[in-house]
Each structure stands twice: as structure tokens, then as C-alpha cells.
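> Generate a structure from the sequence data that follows.
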Amino acid sequence: MFDKLFQAQQKADEVKKRLDSISVFGEAEGGKIKVVASANKEVKEIVLDPEFVSSVDREELEELLVVAVNKALAQAENVSQSEMQAVSQDLLGGMGGLGNLFNK
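Presented below is the predicted three-dimensional model:
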């Protein structure tokens, strides 16, 4: 049993490292605002088109930044869930068929 727990912890650590290396993106206003984040939901970079920034007011810019960040984080969540699902299936598959207990 402890071997399975240790194996699960190792897999979780591997997934976290993999998620750190995956970049996801969110954009607003046709790419004039871009957000780059890791699949671990850490914002890495925000790129603003200088011409666009000078042509909008602060409130609009803030709203569009929120949109772009939320898009990047939603994409990160999707990637994270996919990775965790794959690991879960892998671990359940090693439990002597118990992984299919509810999938009849």
C-alpha cells in the first residue's frame, strides 16, 4: 500500500514539473493583449501592444487584461485536468482491474 502511495506522489511531482514546462495563452482584442501562463496557472508574461494601450482608457485596459488572464487560466485548467486524468487512469490501471470497477 505504501508503495502505491509513494508511486502516486512521484507521479504527482512529475505532472507538476511537466505542467510547469507547458505554456498556455490567453488573448483579448484580437491579440493586442496577450497573456502567457504555465499549465500550473502561473502567469509568466503579459504583452501589450503599445499603440493599442495608448488608444484605450485605463478601465477598458483593465477589463481586457482580466479577460486575457482568465482565458489563459482556463486553458491551464484544461491542460492540468487532462494531465491529472491521465495519471489517475495510469495509477488505477495498476490496481488489478479496480480502475474499471465503475465503468461497466
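> CA only for contacts and neighbour counts going forward, please
Will do.
> would you say K44 is within a helix?
No - using DSSP: H, G, I helix; E, B strand; the rest coil, the assignment for K44 is strand, not a helix.
> Check which helices and strands the helix or strand containing S54 sits against.
Here S54 sits within helix 50-55, counting by DSSP states H and E. Helices and strands touching helix 50-55, as assessed by 3 or more Cα pairs under 8 Å, 6 or more residues apart in numbering; DSSP states H and E, are absent.
> residue contacts, K71?
K71 is in contact with 25-27, counting by Cα atoms under 8 Å, 6 or more residues apart in numbering.
> Among those residues, which one lies nearest to N103?
F25 (34.3 Å; Cα to Cα).
> Okay, that closest one and I46: tell me how far apart.
Per Cα to Cα, to the nearest Å, F25 is found 10 Å from I46.
> same check, this time on K32
10 Å.
> I'd like the structure of this one too, to check against the first:
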Amino acid sequence: MFGDLMGMMGKLKETQQKIEETKKRLDTITVSEESADKLLSITMTANRELKSLEINDELLQDKEQLEDYLVLHINKAIEQATKINEAELGAVAKEGMPNIPGMDMFK
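Sure thing, here's the model as predicted:
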């Protein structure tokens, strides 16, 4: 029984390390979101860190339109990054979970 417990603890520690490595790797994966009219472009990492924001001068003439574009396209970029983030971290967590009876929540 204790051997199984020690094995599970080791597996959990290994999984935690893999999760940390995956988080670092997600900093190198970028997603881009661009408005259809090419007036706004956003780039962020899969860890949802904004890396660049390019605004066409035309948008600077209309504060309300700029605000609308920013909200819409930043949210779209966050959604893309979140999907990648959750898929990558979920795969690592699922792969690393020890087989504990009754705890098959990742199926």
C-alpha cells in the first residue's frame, strides 16, 4: 500500500514539473488576432500575455470605434490563447495523473 502511495506521489511531482515546463513553453507560442479591415492587430502568448498591439492611424480618429475594436479583438485573442493553454496543460495533467480508483475525472 505505501509503495503505491509513494509511486503516486512521485508521479504527481513529475506531473507538476511537466506542467511548469509546459507553462514556460506556452510563453513561446503566440496567437494573432486581426480585424477584418486590418486596422487593428494583436499578438499574445498562449499564457495570455499581450506582446504587441498595432493600431492603424485611421482608428485613432474615432475613440469609440477604437475602444470597440480593442475590446472585441483582445477578447478574441484571449479566447484563442485560452484554448491552446487549456489543451496543452490538460493533456499534461491527464497524462500524469496516477490511477486512483474512483478518480477517473479526466476521461
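> before we move on, the earlier item: give me the buried positions along the helix holding S54 of the first structure.
Buried residues in helix 50-55 of the first structure, counted by 16 or more other Cα atoms under 10 Å: none are found.
> gap between it and the chain center?
29 Å (Cα atoms, centre = their mean, to the nearest Å).
> if we can go back for a sec, go through the contacts of K71 of the first structure one by one and say which ones hold in the second structure.
Contacts conserved in the second structure for the contacts of K71 of the first structure, counting by both residues aligned by TM-score structural alignment, their matches' Cα atoms under 8 Å: G26.
> Need the nearest residue in space to the counterpart of A77 of the second structure in the first structure, chain neighbours excluded.
Under the alignment defined by TM-score structural alignment, A77 of the second structure is paired with A72 of the first structure. Once flanking residues are discounted, A72 of the first structure sits nearest to G26: 4.1 Å by Cα to Cα, 6 or more residues apart in numbering.
> Need the counterpart of the one you found in the second structure.
Aligned by TM-score structural alignment, G26 of the first structure pairs with E33 of the second structure.
> and its match, what element?
Using DSSP H and E, E33 of the second structure falls in strand 30-34.
> Check the mean deviation of the helix or strand just after that strand from the first structure.
As assigned by DSSP H and E, the chain's next helix or strand after strand 30-34 of the second structure is strand 40-45. Strand 40-45 of the second structure, aligned to the first structure and superposed, deviates on average by 0.5 Å (mean Cα distance after the TM-score superposition for the first structure).
> how deep is K18 of the second structure tucked in, by neighbour count?
When counting by other Cα atoms under 10 Å, one arrives at 16 neighbours for K18 of the second structure.
> Next: K83 of the second structure.
Using other Cα under 10 Å, K83 of the second structure is surrounded by 11 other residues.
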